Structures are given as C-alpha cells and as structure tokens.
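how does the following fold in three dimensions:
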Amino acid sequence: MHVFLPDGKQLDLNAGATALDAAKAIGPRLAQDALAATSNGDLVDLMTPLPEGARITLITKKNPAEAAPLFRHSLGHVMSQAVGEFYERKGFDPEAVKRGVGPSIENGFYQDFDLPEPLKEEELPQIEAIMREILGRNLEFSRAEVSKAEALARFSYDPYKAELIGALPEDEPITFYTQGSYTDLCRGPHFPSTGKLPAAFKLMSTSGAYWRGNEKNPILQRVYGVAFASQKELDEYLTRLEEAKRRDHRKLGREMELFVIDPLVGRGLPLWLPNGTILREELMRFLREQQFQRDYQGVITPNIGNLELYKTSGHYQNYGDSNFSPITVDDEQYMLKPMNCPHHVRIYASKPRSYRDLPVRLAEFGTVYRYEQSGELNGLTRVRGFTQDDAHIFCRPDQLKKEFLDVLDLTVLVLKTFGMNDVRFRVGTRDPESTKYVGSDENWVTAERGIMEAVEEVGLPYTVEPGDAAFYGPKLDFVVRDVIGREWQLGTIQVDYNLPERFDISYVGEDGADHRPVMIHRAPFGSLERFVGILIEHYGGDFPLWLAPRQIALIPIADRHNEYAESLAAEFKRVGLRAEVDDSTNRMNAKVRNAELSKIPVMLVVGDQEQERREVSVRERTPEGHKERKGVGFDALLAELQERYTTRA
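Now for the predicted structure:
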C-alpha cells in the first residue's frame, strides 16, 4: 500500500500499515516524537490501520495542541482507570465499578460511573494524584478488534457496556483499548502511551446524569475534567472560569435586582424586576429608533394562534417536541406561539399589495414559547418564554440583496454599540441528506447563493455550516466572542422563499400579474432574554451610563445636605436621567460602598462646599477603573451626562 505526505511525496508501506509505521519509514526520531496523525483530514491515532492512498500528516510533541481531542479522550481513560484503582484501594471488587460513556468534550472530558459508593467532590484531588501516577507508569495504549461474543463476555458484569455492545451492528468491528491492567470498549483514537499525555489537567466536578439521557434510566455519577497541552493554557482557562463565575448573569441578576425565576410561576419563565425592565426597555428603545430610521412598521400579534396557522407554516411539524401541546378552545385547537413569522405573513396577506408597496418591513418585540427540557434551562440564556426582536421584510427578488445588506449593516451596528467587535460570520445551509427542509431545490440554491454573494460583496469572511439552516431557508448567524473569550451566537438573518409559497402570498407586479415576494427574517439581538443574560456577563454588570438601570447616586455627607441632593436629583429626572438620593443614616464611605456594590456608574458626593457653590464631587466607574473629579459645576455636569445618555456614549 502507499500513502501521501503533506508535500505530495508517496510513501510505500506494507499492507495494513499504521501511522506509526509511516513515521518509522520516515525516520526513528519522528517515530519517537509522533503523538497522532491526520488521515484524509480526520484525526487518527498511531495504532489504527491507514486506508490505501490516504493523505497523512504526523502530529508530534512540537504541536500537541493539534491532537487535543485525542489527549483529552486518553486522559478520560486514565481518569476512568484511576477511579477504579481508587475504589480497589478502598477494598471494593474491581467489578463493583461500572462505566457508562466517556467522551472527550470541548476543553476536556467526562466519564459516567455506577459506583459502589458516591465519589465526593473533596476526593477528586486523590483521583488526580492516581492519574499522575498512571502517567508516570508510561503505559502503552494498545488497540484490539474483537468479536461481539468476546466483547459481551469481557463485560458481562457491566450492564451499561453490555447494552452498548448489544446495540452495535453485527458487521461493525468492535475495538478495545488497553493501558496497563485497564481495558475499555472504545472506538479510539488515543495517544501512544500515558507517559506522552500532557499533565496539564484538573478534575472539576461531579454531577448526576441519566444513563443515555433518558430520565427513566438509572442516574449515574458523571465526573468532569479539563485538559490542555500546557500548564499555561490550563491556568489561563481556570482564570477565565473564575472570571465567568464572577460575571455569572444569574448571580449578578439577583444582586442587581434585574430578574427572578419563581418556581410558583414556572421554570424557564423569568419575571423582570423594575431594574431589569429599565434595561430591557432601553434596549427596545435603541432598536426601535434604528428601525424607525429604516422605515420599519411596528405590529403586535397574540401569544397564541390557531394550530392550522403553524401547520401551514410548518412550525408545528418541524419544531416537534419544542412546541407546547395544543389546547382545545370552542372545538378549535390553539398553540402557544413558537414563532412570530406566520403571524406577520398573515398581516402582509391582510390586504392586496402592489410592487410599489414593497418592501414591507414589519417589526415586533414578540413573545414566543418553546418547551425546553428542565435540565437545559439556564437563567436568561435558556428559557421557555422569551421575546424576539423580530422583523420580517417582504420584498421583490430584485430588492433582496439591498434589503439583506441593510439588515447586515443594522446587525453589525447593534453589536458594535455594545462593544461586541469580535464577530465571526456563519452561513447555515441545508444538509442535502436531510428531509427536514421544505421547498424546491431551485429556491434553496438561489437563497444560499444570495446570502454568500451579499456577505462577499461587503468583504466579510465567513464559514459555511451545512445542516445549520432553518427548515424554511438558509441563514447568516453572528457569532460573538465576549471579553473573556467565550463565543455566543446572537443575531441572525434568514432568507426565505418557502413561507411565501406555503401561505400563497403575492403582490401585483408592474405587468399586472401576481408575483411571489421573498421574505427576510431578522433578529439582531436574537431574543431579549438571552441577549440581556449575555450582556450582563459581557459587562460584568458594569453597564455604560445609558444602559445602567440605576445611573446616578447622589450621596449627601450629612443630613443637612439631603435637600440639596434631592433638588439635584429632580433636575436629573427632568431631563430623563435616573437619579436617586441615599438619605440613609450610613456614613458617607458606607454610602459610596453601597453604590459601588450596586454598580451605579456615577456617584456624586455633596457637602457644605458643594452646596454653597452648586457643585458636586464626581466618582465614576469606568472600564479602566475609578475616575474622580472634585468641585465640578452641576450645570456643566448635567449637560455632559445628558449628552452621553442621548448619544449612548
């Protein structure tokens, strides 16, 4: 057999050769340094036979990060072995430890266990210590193909492995990987030996997990770990994790009194408190102003709709388990609204339209409902009822590109306004193998090509994600990296030739005949709930002045300054700024500290001198730290803050 190297050179090998054989054929030093390989672009280990004619690259200890999924998977096996040894040292039979699945995941790995007694979080460092022992033993990973009967015999004591083996097709090779005395059912791939694995790992937590994700099955104990190619990367990750905890929107939302989720109201149904409502309304006001400049028309639609509406649109069939169950009213079936778009289509269809009327741009902050599994709910970022900043543009085909580019410009403006400048663009196309998509091939090709041409016209780099389209059309997603390096999918723009067809809507063209409009679905925020959750963490609760629910705290030094402070607060409120006076009996330093903890951006201290001169002493929170100014004239400050608020500076 032969394979090809990156430079195109052909390497002749014996039949059934592995990547290690290829490395040895090139040179002994490379064979010693090799950790893994790619074969036709797929990551493989050094033990698996290569296909004839494969194009291969070898990954060495010079670039271990390229093999991260492999070393994370191998460390998962090491952790599984360490847990077994831990319980053996406690006197339990080795077969008392049973194992579910254990894949590598982003940044690390996990393994599910059925244990003779629960593993405590405080025992994780002991497991880590055994893992380091196993790395020190430099155990080789070996691969073996076995029959189904052999596999079942080997794991006869473990019902979870037996179930996995039993579900495998009869003609599919079954592989075991072994290091030392530990063997597991596994497809691989793996590192060559435990001694070559990076020691930059840490076990993070344990949790309960239903076997195979089914709540009718037993609950197993899942142990999570993280792993990186170097200690520096691990330390940076742990630092980001601590920062993420500090910025957690659930924690800050509680401390800043933005929202609550009350179990009596229902899981996944947030209640917006007064401070959170201000934040939400500022976002809505900002977007409404932008939409007004772009000739959008506001509409309002109900929170439920006739089931036939969602059957016609396809949302009922294609959203499946994400829909709430229909309810019967007066012999008709209704459903909580999963999407705003069918309602907007019916508004478009409510009167005849001419080519001169198009584009029609309908916008709504519309609340929709999705049934999310309770285990997936997460503060504001994963909820069951949320408000989309939805708009649907109905346009002629010749208007499509301009309208798409205008929406693209609006979405980029929205993200830049909130300091979200690290954005990547992702075009979601249909998966040709899937049957979930509606509409003709011709319309899909036209829509996908239109999105890519528009993005290329403005020079934005993008990636294509097959299978990521909505069931009715392709889309452009905006994936934002926040200040601590996490990625979030926020805004989206979708091109849709299919809903206009399904609802049979039209416009009268210049030729007097009926023509089909094209729809653009767009939501720059995505949803207010998710956007606010991400925004809280992006800013760490330190919102800019215009967005902060509590903007200005006036802090009298003594009771005799309260009246002056109240008069200043009234002047702020007169021009639309949110100001409050701390007239508590606390000392001034305590008042300042309370305002700091509440993340109020502007604190104004007033005493005898300030009152006499109509001045204030300013203490302001900024991204760079605190900024202080003494003896600032109030009228000048009022004009300055009013200007910053109105311009959203």
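
from here on, just use CA atoms for contacts and neighbour counts.
Will do.

which residues in the stretch 251-400 of the chain form strands?
Listed in chain order, the strands of the stretch 251-400 of the chain (DSSP state E, counting those that start in this stretch) span 259-260, 271-272, 297-298, 304-306, 327-329, 332-336, 360-369, 385-395.

just those strands: most buried one?
strand 385-395 (a mean of 23; mean count of other C-alpha atoms under 10 Å).

list of residues touching it?
Strand 385-395 is contacted from outside by 268-270, 340-341, 344, 358-370, 403, 517-529, using C-alpha atoms under 8 Å, 6 or more residues apart in numbering.

tell me what angle it forms with strand 360-369.
Strand 385-395 runs at 160 degrees relative to strand 360-369, counting by axes from the mean of the first three to the mean of the last three C-alpha atoms, to 10 degrees.

other SSEs contacting the very next helix or strand once past strand 385-395?
Counting by DSSP states H and E, the next helix or strand C-terminal to strand 385-395 is helix 400-417. Secondary-structure packing of helix 400-417 (3 or more C-alpha pairs under 8 Å, 6 or more residues apart in numbering; DSSP states H and E): helix 441-457, strand 487-496, strand 518-523.

what residues does the next helix or strand after the second one touch?
If I follow you right, that is strand 487-496. Downstream of strand 487-496, the first helix or strand assigned by DSSP H and E is helix 498-502. Here helix 498-502 makes contact (C-alpha under 8 Å, 6+ apart) with 312-313, 345, 438-439, 443, 472-473, 506, 516-519.

and what of stretch 336-347?
By C-alpha under 8 Å, 6+ apart, stretch 336-347 touches 301-305, 309-310, 313, 315, 323-324, 326, 362, 366-370, 390, 392, 500, 503, 505, 521.

which of the residues in that stretch are buried?
Buried positions in stretch 336-347, judged by neighbour count with 16 or more other C-alpha atoms under 10 Å: 336, 337, 338, 339, 340, 341, 342, 343, 344, 345.

centre of the chain to that stretch, how far?
In this view, stretch 336-347 has its centroid 25 Å away from the chain centroid, taken as C-alpha atoms, centre = their mean, to the nearest Å.

alongside the first, I'd like the structure of this one:
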Amino acid sequence: MEKVKVTLPDGSVREYEAGVTIKDVAYSIGSGLGRDAIAGIVNEKEVDADFKIEKDVELSIITIDSQEALEIIRHTASHVMAQAVKRLYDNVQVAIGPAIEDGFYYDFDLEETFNEESLVEIEAEMKKIIEEAIKIEKKVLPREEAFELMKSRNEKYKLELIDELDDQMISFYFQGDYVDLCRGPHLPSTGYVKAFKLLNVAGAYWRGDENNQMLQRIYGTAFAKEKDLEKYLNRVEEAKKRDHRKLGKELDLFSMQDEGRGFPFFHPKGMALRNALVDFWKEEHYQAGYEEIQTPIILDESLWHQSGHWDHYQDNMYFTKIDEEAHAVKPMNCPGGILVYKDSMHSYRELPIRMAELGLVHRHEMSGALHGLMRVRSFTQDDAHIYCLPSQIETELSGVIKLVDKIYSAFGFNYNVELSTKPEKAMGDDALWNKATDALQNAIEKNNLDYEVNAGDGAFYGPKIDFHLEDSLGRTWQCGTIQLDFQMPERFDLNYIGQDGEEHRPVMIHRAIYGSIERFIGILIEHFAGAFPTWMAPVQVEIIPVSDDQIDYAMQVKEELKQEKIRVEVDSRSEKVGYKIRDAQVKQVPYMLIVGSREEDNGTVSVRDRREGDLGTSNLAEFKENILEEIAAKNINTEDIEL
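Next up, the predicted model:
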C-alpha cells in the first residue's frame, strides 16, 4: 500500500497509508483529539474531517472548540435550519445560507410570512435534526447531473447558481433528506451542533438586487458551547438597550423623518454633542498643522469624469441640472479639495500642504440598507488631503497615524489596522500601486502597529490603511482611513515647482478619522449607552431647585456656569426633587446641582454624580474649577462603558 507523509504544525512528520482521513489522523494522535476533530486544513485549504489524504501534505486539525471551527459550526447550523424549514413548509424555495460574523442566515422564498412563532417551531425541528445526528457527506457531481438533481427537487435558485458556475464538477452536501449546493467544509454530522439560537427575520432581495424577488432571511447564531451562546445573547440584549436609534429618541438627539429618508435631523441636544466633537476635531487639526477649507456640494459633471468617479462610482451618486448643464452632488470631497490646491502655483518649500474639510457628501443607498445614523444618504466626512513631496510620504503617514491614535484615545477606543491593496477595478499601473502599498506598510510597521492585509479592498485610486474601532460590546467599526494616491495628481495635472525650477507631481494622501460624523455619533451613543463623558455630554449640568422659591437662585447659578461655556439646564418643573433627579439620571446628565434654601443662603450647591450619587455640598467656584478640569482633560469614567 502506498504511504503518505503528513506534516503537522509542530513540524513533526507522520506516515500513513494513502487514503487516511483527517479523522483517522486525529485519532492516531490521541482519542480526545479524534473526538474533537471536525475538519482540517490541508496545504492551507479547509477540508472535511472525512477528507482522504492521497499524497504528502501539511495538515492542521480543526477541533470543535477552536476559533477556526466557528464558521464551520455556523455554516452547518444554517444547513440544519434550511432542512428544518424544508420539513415544515412544503412549498418553500431555499436560496443561499452562509456563515457570517457572529452567526449565519438563510434566505427563503415562501408565501407565508415567518414570525416569532415560526422561529420557535423551526428551532424545535432543528433540535430534532441535531438529535438524529444525521451524517453529512460531500459529493462532487458532474455539471449535468448536478443540474438534474436540483431540477428534480424544484430548486430554482440553486439552478440559477449552477448556471452561473464555470465549474464542470459541482460540490453538494447530503444531509439525510436535505441536499445543498455548497463548497463546505461542514461538521461530520448534525449532532455536532450543540448551542444555537434563531434571532430574527428580515427581508432581503435575491442576490442583493432590488429588482429581484424579495426573500425572507432568517438570522441565527451558533457556538461550540452553551456558555458562549449565553454570553453572546446577553451581548445582543445589551446592544438592543444601547441601540442608537432608541437612545437617540429618548435623549432627544436626532430623528429620521419620512420627508427625508436616509437624511438625519439633528436636534439641539444632538447638535451640542456634534459640536463638541467638531470643536475637538478642529483644535487637534489646527495643532497638527492643518488648514480648513470648504468646497461646494454640487459641482459640474465633467469634474467627476476627470476624477474617475463617473466610471467607478456613478451608481451611488445623485445628479441634477443647473442652467441646462449636468451637475452631480458630491459623494466625496477629494475633487473639490484638488481644485483648491490647483487654484495657485505651489513651491516645494510650501509642501506638505495639509487641507482639512468637514464636507457634507451625499451617496445613494438602497432604502433597505438604511439604518439610523450608521447608514445614511447624507453625512459629513472629516476629510483631509495632504499634498507632499515623495520624500515626505512616510513622515506624513506617521503624522496621520499619531493623530488618529490621539483622537481615538480621547474616546477610550481600542482599534486594529488593516492594509487594503489594489482592487480589480483600479486606475493606474502596478508599479505605482506597489510603491504606494510599500509606503503604507512601512508607515504601519514603523509605528509598531499590528495589522492584517485585506487583499483587493483598496480604493479605485490607491491602497489604504483602515482603522477598525472596538466598542464596549466588542463589536468593530471601520471609521478612520488613510489612502495614498498617485493617480489623482496625474488626472488633474497637479504640480509644484521643485528645487530645480521644474514642475513635479505632488503625492496626495486622503484621510479621515471620524469617517462620518453621523456614524461616529451613532457608534458613540451605543459605546457609552448614552452616558457620554462630561466633555461631550449634550447637557453637562442639570440644576434642580427644591422649590419655586429657589428658581431665581438656580438661574443665577446657570448664568455663572454658562459664562464658562458649561452646557447647563434648569429643571423648573413643578415636580418632586426625587423625580427630577431620576429624570436627569435617565437622561444621563453627568452632574446634578440641588439648590434649596440652605444652598441659596450659603451661596453653595449640593452636587450629585449620575453614578456615585451625593458628593456633598460645594461652593460654586470649587465645582466650576473641578468640572472645567474634567472637561479639559477629557476624562472617561470606565463605569460609563462597562457592561
């Protein structure tokens, strides 16, 4: 019998008879490993546990409790869910059902509408399927046979998918009475699915195209252990409480109106929060050597042809006519910023030039994709464009990275970094792209940042660094970005006069830190659950008079605090003090000042913290000094973000 050599991650080599499976190898190492083995990685490709090794390979064994197993568990759970739905509903058509971050989904075409009761029934059927421990087998069929198989089962969506595949051999997974078109890998049997939960139902167009059939999408999640599932479900419940749309309404920060779908309306308290973020942004950018500009929202269509947006982005743009000439509402600020640079001749002595813009942009989003402040049709990008010499690239990139770190630190965010490389549809030649990518990589490494490479996800004009924030619920949000661009200077014929008296091309760096102010506010609302640090709280101090007799004194205290630009309100309602205190706490006001006759007589205030409660009596000057120090230091109370 022919022998094969299997090289394990520790470098050890084991010899087996050809045809040995991943499961067999695992059992040969140890019975515990054999029981836990659910798949393998053979020569960097994931395969099923029953995959037969026919030649020398490098092998890593995936166990049920490993991080790599999660996607396989969830993908299998989606198939179990589809099988359950097929058992319960005779006339259902199944579409696609992948594993996703934190769970899985499956799309179904069914006249009957799924509801909460449906999910309970489907879960119960899934449990039966799991108890049956149905063996899951992969079979690769010739294209024609695959087509006939799905045709015999009346699976129109699967037939459409097969029709689009170039493969002559198509892979399926057989799971008892259920068969699914899939590349895998999967768990050895349905019995390996232990901890799962169906979460909700949503609408989804087939293939994400609003011109196609609307399907019903059931979302669920699955974990290797029940305790991990419980932890996740607790996090989901906490996320519901922190939903920025819910808190935005309760705290009177913003609203979304039918008259402007996808266009947020900021209320006075929301604007107070927004202005705090903007003021902070402006001060930090001034200190970092940026100058602020503003460019028009609507510009001639020809500009967008020149920039390349017409070819790469027009489906997301809005258009209009002015004096019978075609114009576009800007989806990005870059072309306008370029025109400001191009308006005058520049010397190498001026470079780097750093131009920052809080620019309102509009992008067409499908109505089904809109989500509070997180996905809107108009938003303010905190853009900046740096024009520099080639010799200044790495210094400027490092400067941006340091500024990003400083700003994110003010909110208590941890973050991770991705380097995104050239996409399929891109402008420019490979040499320039490689040069730009190398420069970004060097800047990341010189700043000692850990990073991952996100191949093919760069902008159409250049590679980029993306910053992903981690919030208090452990979720990540892509906000900041740095993009190195050799293309736009070419397309717009940008120049500077060099030391030799000749014209040269500057290098252009695009960057944003908040990304979108609206979305950043949404993230902050959920991160802090509305309990913003004092420096950004819409109302920093609530003055609560004990009776109507102290209203004049309360107003006097308010005016003194306002002189220091402290955001302050007086609750003059004819309600009991306890009620007013609870209301201020619900509104997450950092400090309450209780003023009764004694405080008025002594010229003092009784201070309450929203978390710590009564802090005792203080004279107003002392309170002012303390709160102004806290605001200036941008202190963050970790209790405000802990679950």
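
now the strands of the stretch 251-400 of the first structure in TSV, with distance to residue 580 of the first structure?
Below are the strands of the stretch 251-400 of the first structure laid out as TSV (distance: least, C-alpha to C-alpha, whole Å):
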stretch	distance to residue 580 of the first structure
strand 259-260	20
strand 271-272	21
strand 297-298	34
strand 304-306	40
strand 327-329	47
strand 332-336	40
strand 360-369	30
strand 385-395	30
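
nearest to residue 171 of the first structure, of those strands?
When the strands of the stretch 251-400 of the first structure are compared by C-alpha to C-alpha, strand 360-369 sits nearest residue 171 of the first structure, at 44.4 Å.

in the second structure, what residues pair with the closest one?
Aligned by TM-score structural alignment, strand 360-369 of the first structure falls on residues 353-362 of the second structure.

quick one: map residue 327 of the second structure onto the first structure.
That one, residue 327 of the second structure, aligns with residue 334 by TM-score structural alignment.

mind listing what the residue nearest to its match when sequence neighbours are not counted touches?
The shortest distance from residue 334 of the first structure to any non-neighbouring residue, by C-alpha to C-alpha, 6 or more residues apart in numbering, is to residue 306 (4.4 Å). The contact partners of residue 306 of the first structure, by C-alpha under 8 Å, 6+ apart, come to 332, 333, 334, 335.

swap in residue 79 of the first structure?
Taking C-alpha under 8 Å, 6+ apart, we find residue 79 of the first structure in contact with 127, 128, 131.

and the aligned partner of residue 85 of the first structure in the second structure, which of the three is it?
Residue pairing (TM-score structural alignment): residue 85 of the first structure is matched to residue 87 of the second structure. Assigned by DSSP: H, G, I helix; E, B strand; the rest coil, the conformation of residue 87 of the second structure is helix.

and residue 87 of the second structure, how many residues sit next to it?
As a burial measure, residue 87 of the second structure scores 15 neighbours (other C-alpha atoms under 10 Å).

now, the most widely separated pair of the contacts of residue 306 of the first structure?
332 and 335 (10.3 Å).

just checking, residue 20 of the first structure touches residue 44?
No: look at residue 20 of the first structure against residue 44 with C-alpha atoms under 8 Å: they stay out of range, at 10.7 Å.

contacting residues for the residue positioned nearest the centre of the second structure?
For the second structure, residue 477 is the residue whose C-alpha lies nearest the centre (C-alpha atoms, centre = their mean; 3.0 Å). By C-alpha under 8 Å, 6+ apart, the contact set of residue 477 of the second structure is 468, 469, 470, 471.

got TSV for the residues you listed, with neighbour count, secondary structure and distance to residue 105 of the second structure too?
Shown next, in TSV, are those (neighbours: other C-alpha atoms under 10 Å; DSSP: H, G, I helix; E, B strand; the rest coil; distance: C-alpha to C-alpha, whole Å):
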residue	neighbour count	secondary structure	distance to residue 105 of the second structure
468	19	strand	24
469	21	strand	25
470	18	strand	24
471	20	coil	24
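
quick one: which of those is nearest to residue 252 of the second structure?
Taking C-alpha to C-alpha as the measure, residue 252 of the second structure sits nearest to residue 471 out of the contacts of residue 477 of the second structure, at 22.4 Å.

looking at the first structure, name the residue matched to that closest one.
In the first structure, residue 471 of the second structure lands on residue 482 (TM-score structural alignment).

from residue 622 of the first structure, how far off is its match?
Separation of residue 482 of the first structure from residue 622 of the first structure (C-alpha to C-alpha, to the nearest Å): 18 Å.

and for residue 20 of the first structure?
Using C-alpha to C-alpha, one gets 56 Å for the distance from residue 20 of the first structure to residue 622 of the first structure.

which one's more surrounded, the two?
Ranked by neighbour count (other C-alpha under 10 Å), residue 20 of the first structure and residue 622 place residue 20 first, with 24 against 14.

from residue 47 of the first structure, how far off is the more buried one?
Applying C-alpha to C-alpha, the value for residue 20 of the first structure to residue 47 of the first structure is 7 Å.

spatially nearest residue to whatever residue of the first structure lines up with residue 284 of the second structure (excluding sequence neighbours)?
With TM-score structural alignment as the criterion, residue 284 of the second structure lines up with residue 290 in the first structure. The shortest distance from residue 290 of the first structure to any non-neighbouring residue, by C-alpha to C-alpha, 6+ apart, is to residue 410 (7.8 Å).
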